[in-house]
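A.B. asks: how would this look folded up:
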Amino acid sequence: MILKIRVRGGGRVVLDRELGNPAGSTPAMVPVGVELSPSPQGLEEEYGTLFTPASLLFLHQLVTEFDNEVDQVLQLRVSRKAHLDASGDLPAFSRATSHIRDDPSWTVLPVPPRLQRRHVDVGDMAPCDTERLLHALRSPAQGLQIDFDDGNCPTFYNQIKGISNVCKVVHNQFPDIPALPQVPVLMLRPRAWNMVEHNMLVNGREVPGPLFDFGLLMFHCGKALYNSESGPFFYLSKVESFMEARLWNNIFLWAQHQLQLPRGSIKATVLIENVLATFEMEEILYELREHSAGLNCGIWDYSASFVNKFGHRGDFLLPDRSKYVNMEKRFLRSYMDLLVQTCHRRGALATGGMAAPLLPPARDSPAHRTVLANVTRLKLLEIQAGVDGFMVYDLRLIEPMQKLFQQHTGGENQLHRVREDVTVTPEDLLCMPAGGVTLHGLQYNIGVGILFIHAWLSGKGHFFYRGQVEDSATAEISRSQVWQWILHQARLEDSQRVVSRSLVVQLTQEVMKELTEVTACQTVRAAERLQTAAEMFLEVVLKRDFPEFLTSYLNLDHTFLSSQREEEASVALLSKL
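C.D. replies: Below you'll find the model as predicted:
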């Protein structure tokens, strides 16, 4: 195996010769044009372990094989949005795929035993946070959502650290952590299709973020996960159509062949986070029927997708989420009921969203009891709807929620509940809840949006605010609502003031006083970062055209890219002290 490396101007490592095939297969001569940024300071060992000649070849082949198809599904998103805008049409169940929905004979393959009774996963588990990861691995949770997407900030440092930590768990390299079969099952969540990896180029183009994450995780962990009967299992984020599911299925087939794993080894849960995907859930399961672990329903990314697709239409003005938007509303309850019915009809597992509240530390306090009661009430609604599991963020919620499942399901999944009582129409799915806009809701959305951008500039993908965890999903709905309310000149219930550009700017200045205390800005640099976050938030919500994804917008912004380097340098310095 021959590998020649040279360093080009700009600091990228360039692999420009030829490598043999990975996984012990017959060597073949393949051209390699990979450019890779140098190791983040402090991660030289992890970097060297992950980026071997064989793994780089695997990544090169993976990206070369599927890069054009990634472009095609992203172009399909643009064309569908353009059609909806130009025609004024609304989504519906497609006649072209009715034969799939009308055929009662097909089901997904049964999932492995470790997925059959997975009631409570831990969500927003950014794997670069080693301390929290190890704590969760020792918890009684049945699964961990190893999140490179919503709860993670994709700096190069975080990606390398996170993937390396997953490899260490899989290969039992952490002291005092049991081997794979004895720890919660790892549900690996690569970035979504809208994200790119700036630090690696293949054939002169930046690599799609999900291919970077999936490729390294599969190459280094796939066989070990399979041999221990613990995977490889994935969450697939922000899938919008069955064509995207078909692309993932082709990627799975390719990776299994390359790594000499049996067909169907990979199992994936698709997160239905977009309103268009709701009309194609059966088709999505059908495309992934050899590899499906089911579907997942959330609330905030899904709600934000309405603004994304229809936000300029007055009929789709989404009211104050803190007061009028919850899973009891018709459009969300219909979505959850249809998801459960669809999954169970096809033998797939249906999972619910994440409980974001944090339990107050004093267990006997009224505040603690109130939070636990609210979480219990909302999660009981999901159990009664027929879900087979859901997520929590606070590890202290694991056992109470497992007991809740035990009480109402006997500890089993609910696949037997096919929900024949459910009939969901397009009107049910597209019915916006009644309600208006409150001053509190507007201020809350502003605060969440600014704090999320501030967290990203600090190299973090989630943060805590007013008693619960917030991540990119809540940031998406927050900035989406502010943008939409300005566009439609919504009026505040409290005072009948119009939500205007000037009002949002004024309220941002007022909210910043609270946020300065929340973020404990004790240095000039910290205060400047918070101010930058506020300016970026205003830039996003005041734009004429709606940025499709906040994370994409930030990931391409020079402010975030320069802050990455600053944060990684700071982490490296601290590690030496």
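A.B. asks: When you work out contacts or count neighbours from here on, use the C-alpha atoms and nothing else.
C.D. replies: OK.
A.B. asks: need the contact list for Cys153.
C.D. replies: Residues near Cys153 by C-alpha atoms under 8 Å, 6 or more residues apart in numbering: 456, 459-462.
A.B. asks: and what of Pro113?
C.D. replies: If a contact means C-alpha under 8 Å, 6+ apart, then Pro113 has no contacts.
A.B. asks: ditto for Pro366
C.D. replies: Pro366 makes contact with no residue under the criterion C-alpha under 8 Å, 6+ apart.
A.B. asks: what do you get if the cut-off is 10 Å, keeping everything else the same?
C.D. replies: Shown in contact with Pro366 (C-alpha atoms under 10 Å, 6 or more residues apart in numbering): 360, 372.
A.B. asks: if I look at it, how far off is Asp394?
C.D. replies: Between Pro366 and Asp394 the computed distance is 18 Å (C-alpha to C-alpha, to the nearest Å).
A.B. asks: can you map out the helices along the stretch 251-400 of the chain?
C.D. replies: Assigned by DSSP state H, counting those that start in this stretch, the stretch 251-400 of the chain shows helices spanning 275-278, 281-287, 300-310, 321-324, 330-345, 366-385, 398-409.
A.B. asks: Please identify the buried residues of stretch 91-99?
C.D. replies: For stretch 91-99, the neighbour count (16 or more other C-alpha atoms under 10 Å) marks Pro91 as buried.
A.B. asks: For that stretch, give me every contacting residue.
C.D. replies: Contact with stretch 91-99 is made by 80, 84, 101, 275-283, 425-427, 429-430, as judged by C-alpha under 10 Å, 6+ apart.
A.B. asks: for stretch 69-78, same thing?
C.D. replies: Contacts of stretch 69-78 with the rest of the structure, by C-alpha under 10 Å, 6+ apart, involve 63, 66, 68, 79, 81-83, 193-194, 208, 211, 239-245, 247-248, 276.
A.B. asks: burial of the residue nearest to Leu358 when sequence neighbours are not counted, as a residue count?
C.D. replies: Excluding the flanking residues, the one nearest Leu358 by C-alpha to C-alpha, 6 or more residues apart in numbering is Gln468, at 5.0 Å. For Gln468, the neighbour count with other C-alpha atoms under 10 Å is 14.
A.B. asks: Another sequence for comparison is provided below:
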Amino acid sequence: MTFTTHVPGVTVLAQVPQTAESILTPEAISFLALLHRTFEPTRQTLLHARVQRQAALDAGEIPDFLPHTAHIREDPTWQGAPPAPGLVDRRVEITGPVDRKMVINALNCGALTFMADFEDSSSPTWSNMLNGQVNLRDAVRRNISFKGPNGKQYKLKSSGPIATLIVRPRGWHMDEAHFLVDGKPISASLFDFGLYFFHNARASLDAGFGPYFYLPKMESHLEARLWNDAFCLAQDTLSIPRGTIRGTVLIETILAALEMDEIIWELRQHSSGLNCGRWDYIFSVIKKFRARPEYVLPDRKDVTMATPFMASYVNLLIRTCHRRGVHAMGGMAAQIPIKNDAKANAEALDKVRKDKEREARAGHDGTWVAHPDLVPIAKDIFDQVMPAAHQLHIRREDVTVRSLDLLSTHTEGSITEAGVRANTSVGLTYMESWLQGAGCVPIHHLMEDAATAEISRSQLWQWVKHGSRTAEGRQITKAWVEQILEEETDKIKKSLGADRFSAGRWERAREYMRGCIGGEAYPEFLTTLCYPDLCEPVASAQGRSRL
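C.D. replies: Okay, the predicted model is just below:
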């Protein structure tokens, strides 16, 4: 049984938490329905184009800069939007999920901005997505607080600046299965964006900043055009001036890297730059060229920012952004403090310092961290290298990047049994946590999210598909990887104990891992593969409420 809302054509297939009833108001639902009805046909066309492009790559196509948009790339005169209030200085950005405690701590931690993430570091349960909207609404109005299970109180600073809020909605490939418009699930992107914008556009302007967004997982400038069209309609509908919204695009796919100029062009009045989404970028290279043995990569730890295709990607991004007057943001430091091992902690923090110094000296205007303790480290390095608010004056005219440079994946490094086991353990552990509703997981002293789990399972698939050999001389076969999966699962079971293991979702996570590491069918995203497990079953749900 389903329950319709008071808005014609809109059905909610899950109970709405009482805390979120003020989010899913009839007016907000009508706004979401407008976005869906206007843009869903275009979204589906673009998703179909992804499938066609993948088929061409599987058949041997070598992607290149687009010839029909050369006039955009070659025109030196056009610019993106100037930096918006709260986005002039972005030297350190912290990222994390949208749970209430995280939002408070991130806004207070001393970072210049906070990317509140509905995507890779959040598990998209219905309650996570709705309560995340509640948390951000309260944060914009600075009346957010939280009492922990131990009685500790969390609240925003009573005075002084807090981080500028930027929201990352889910990518175009994801649906919000609990919210139907005319019998079809709404785009998760438009659901996340629409609810935040509807409730917070004016309030954020009153607070001195604007409705700002990070835009993930795009594969073409036409997908950026769809975002721009959604921005224009949203602003017009709520009588917000066009250009108020700003979007920073994460360059997380190899195909988007070939269309950086075009992506900024499509978002011109709404553009606040590009970001090096390094982990998803590595995942994209594996995924897009998965059928081709020349693109097999070594252990994840050996694919660094000094690897030729990664260095070319960074240099092109900085040059492109600064030529167009918008920020070029650096990537994530995934390390987290190691409290019980001083030597290991010092080594981890040294890696962070070297990474952030590389970014600052390359010309980035800011960087990402995943843990509050890394904020002062990153800030100190950028303060030394970048005394002004940004480095837009560093044009990087020394850079010339060809399409083949972006595809130059040969690198020093090897595939090892330790790497096979690490990928198996990370993928399994992350997927179990995701199925439990947590999308940001500390594993082996790194903050892992969906992107790093995607690399882990994709490398296993790639190595099996092409019969790669380890440095120890063993061929990687489906049977061997499945054996390692059983062994790593048994290790986890022994460490947790049978009762805790059974109380988790380990068996289900193992089932999913086994199905996507054998070199056969390749799921495009773990998040879409596993999402049905997070959807509340309509038939057995009790106590559903009519809005």
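A.B. asks: Would you pull the TM-score for this pair?
C.D. replies: Overlay of the two chains. TM-score (TM-score structural alignment, normalised by the length of structure 2): 0.93; 532 aligned residues with a C-alpha RMSD of 2.1 Å.
A.B. asks: can you tell me which two in the contacts of Cys153 of structure 1 are farthest apart?
C.D. replies: Gly459 and His462 (9.5 Å; C-alpha to C-alpha).
A.B. asks: Could you tell me which residues touch both of the two?
C.D. replies: 152-153, 453.
A.B. asks: Kindly indicate which of those residues lies nearest His408 of structure 1.
C.D. replies: His408 of structure 1 has its nearest neighbour among those in Asn152, at 33.2 Å by C-alpha to C-alpha.
A.B. asks: contacting residues around the closest one?
C.D. replies: Neighbours of Asn152 of structure 1 in contact, by C-alpha under 10 Å, 6+ apart: 124-129, 146, 158-159, 162, 191, 456, 459-462, 471-472.
A.B. asks: Give me the secondary structure label for the counterpart of it in structure 2.
C.D. replies: Counting by TM-score structural alignment, Asn152 of structure 1 lines up with Ser122 in structure 2. Assigned by DSSP: H, G, I helix; E, B strand; the rest coil, the conformation of Ser122 of structure 2 is coil.
A.B. asks: Go ahead and confirm Met329 of structure 2 touches Cys276.
C.D. replies: Yes: Met329 of structure 2 is within contact range of Cys276, at 6.3 Å (criterion: C-alpha atoms under 10 Å).
A.B. asks: Which contacts among the contacts of Asn152 of structure 1 does structure 2 share?
C.D. replies: Mapping these onto structure 2 (both residues aligned by TM-score structural alignment, their matches' C-alpha atoms under 10 Å) leaves 125-127, 129, 146, 158-159, 162, 191, 456, 459-462, 471-472 still in contact.
A.B. asks: Now, those residues that are in strands?
C.D. replies: In this view, the kept ones among the contacts of Asn152 of structure 1 that belong to strands under DSSP state E are 125, 146.
A.B. asks: Please list only the buried members of the kept ones among the contacts of Asn152 of structure 1.
C.D. replies: With burial judged by 16+ other C-alpha under 10 Å, the buried subset of the kept ones among the contacts of Asn152 of structure 1 is 125-127, 146, 158-159, 162, 191, 456, 459-462, 471-472.
A.B. asks: and of the residues you listed, the nearest to Thr52 of structure 1?
C.D. replies: Using C-alpha to C-alpha, these come closest to Thr52 of structure 1 at Gln159, 16.1 Å.
A.B. asks: Filter the buried ones among the kept ones among the contacts of Asn152 of structure 1 down to just the ones in helices.
C.D. replies: Per DSSP state H, helices hold the following members of those: 158-159, 162, 456, 472.
A.B. asks: And those, which is closest to Gln406 of structure 1?
C.D. replies: For these, the minimum distance to Gln406 of structure 1 (C-alpha to C-alpha) is 31.4 Å, reached by Ser472.
A.B. asks: show me what contacts the counterpart of that closest one in structure 2?
C.D. replies: Matched to structure 2 by TM-score structural alignment, Ser472 of structure 1 sits across from Ala450. Going by C-alpha under 10 Å, 6+ apart, Ala450 of structure 2 touches 119-123, 279-280, 427, 430-431, 434, 439-441, 456, 525-527.
A.B. asks: Buried among those residues? Make that a PyMOL selection.
C.D. replies: A single PyMOL command selects the buried members of those (16+ other C-alpha under 10 Å):
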select buried, resi 119+120+121+122+123+279+280+427+430+431+434+439+440+441+456+525+526+527
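A.B. asks: and the gap between the spatially most central residue of structure 2 and Val369 of structure 2?
C.D. replies: Most central in structure 2 under C-alpha atoms, centre = their mean is Asp120, positioned 4.3 Å from the mean C-alpha point. According to C-alpha to C-alpha, Asp120 of structure 2 stands 14 Å off from Val369 of structure 2.
A.B. asks: same thing with Ile318 of structure 2?
C.D. replies: Counting by C-alpha to C-alpha, the gap from Ile318 of structure 2 to Val369 of structure 2 is 19 Å.
A.B. asks: Tell me which of these two has more neighbours.
C.D. replies: Between Ile318 of structure 2 and Val369, Ile318 has the larger neighbour count (other C-alpha under 10 Å), namely 30 against 27.
A.B. asks: Thanks a lot, catch you later.
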